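[1] attaching a predicted model along with its sequence, questions to come.
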Amino acid sequence: MAVFCSNCGKSLTDDARFCSACGRPIYVAAPVYVQTRLIRPREGRMIAGVCQGLANNYHWDVVWVRVVTVLATVFSSGAGLIAYIVFWLVMPEEPLALPPVTTYTQPNGS
């Protein structure tokens, strides 16, 4: 991928951190995350997996999601609890991981 300085337009190498012509730092774009469908995972959940699912999907720390949920429940007269229940009903649960299917062949015996 060709990299160009945004200040002077000089062509740079892919591993350059500064422009060799003007000295301006080169910023690499943050990695792009593909947003997937919200699901409630089976691993790491405490009650129904809503907070864990939100944290997984948006790349947040699950502890902070749980703290915000509790604070929203306490300080909004239960609106956080209602939102949690709505997410519980709307978010599908992660499908079970099934073992690979093996075909059984009858041994030829006489």
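    Okay, I see it.
[2] contacts and neighbour counts: CA atoms only from here.
    Will do.
[3] start to end distance for stretch 75-94?
    Taking CA to CA, to the nearest Å, stretch 75-94 runs 31 Å from one end to the other.
[4] buried stuff in it?
    By neighbour count with 16 or more other CA atoms under 10 Å, stretch 75-94 contains the buried residues Gly80, Leu81, Tyr84, Phe87, Trp88, Met91, Glu93.
[5] same deal with stretch 62-78?
    Of all the residues in stretch 62-78, those buried under the rule 16+ other CA under 10 Å are Val62, Val65, Arg66, Thr69, Val70, Ala72, Thr73.
[6] so of the buried residues of stretch 75-94, which ones are in helices?
    Among the buried residues of stretch 75-94, the members falling in helices (DSSP state H) are Gly80, Leu81, Tyr84, Phe87, Trp88.
[7] this is the other structure I want to compare:
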Amino acid sequence: MAGLVRPRHGRMLGGVCAALAQRFGTSANTMRVIFLVSCLLPGPQFLLYLALWLLLPGEKTATAAW
């Protein structure tokens, strides 16, 4: 199983919602709606998003085998 990485395709801002959607087997749009609704509740959701954006590695492109 691959680790949690931000995909190169299908992301809007940083790819955090797309990465979480891949991890939990849902669509990226569903994860985005969940995030936006959670922002209506008190808590550090925006800071968590920024932290995940900084900490999650980006998906690497495929390189030619030598």
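    Now that the structure is in, tell me what you want to look at. Only a predicted model underlies this, so the values are computations on that prediction, with no experimental measurement involved.
[8] got CSV for the ones in helices among the buried residues of stretch 75-94 of the first structure, with distance to Pro100 of the first structure too?
    What follows is those, written out as CSV (distance: CA to CA, whole Å):
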residue, distance to Pro100 of the first structure
Gly80, 40
Leu81, 39
Tyr84, 34
Phe87, 31
Trp88, 29
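[9] ok, those residues vs Gln35 of the first structure, which is closest?
    Nearest to Gln35 of the first structure among these, counting by CA to CA, is Phe87 at 17.3 Å.
[10] what range in the first structure matches stretch 16-29 of the second structure?
    Mapping stretch 16-29 of the second structure onto the first structure (TM-score structural alignment) gives residues 50-63.
[11] residues contacting that stretch, please?
    Identification of contacts with stretch 50-63 of the first structure by CA atoms under 8 Å, 6 or more residues apart in numbering yields 35-41, 44-45, 65-66, 69, 84, 87-88, 91.
[12] let me know the helix or strand that the closest residue to Ala79 of the first structure other than its chain neighbours is in.
    Excluding the flanking residues, the one nearest Ala79 of the first structure by CA to CA, 6 or more residues apart in numbering is Thr73, at 5.7 Å. Element membership for Thr73 of the first structure, per DSSP states H and E: helix 62-75.
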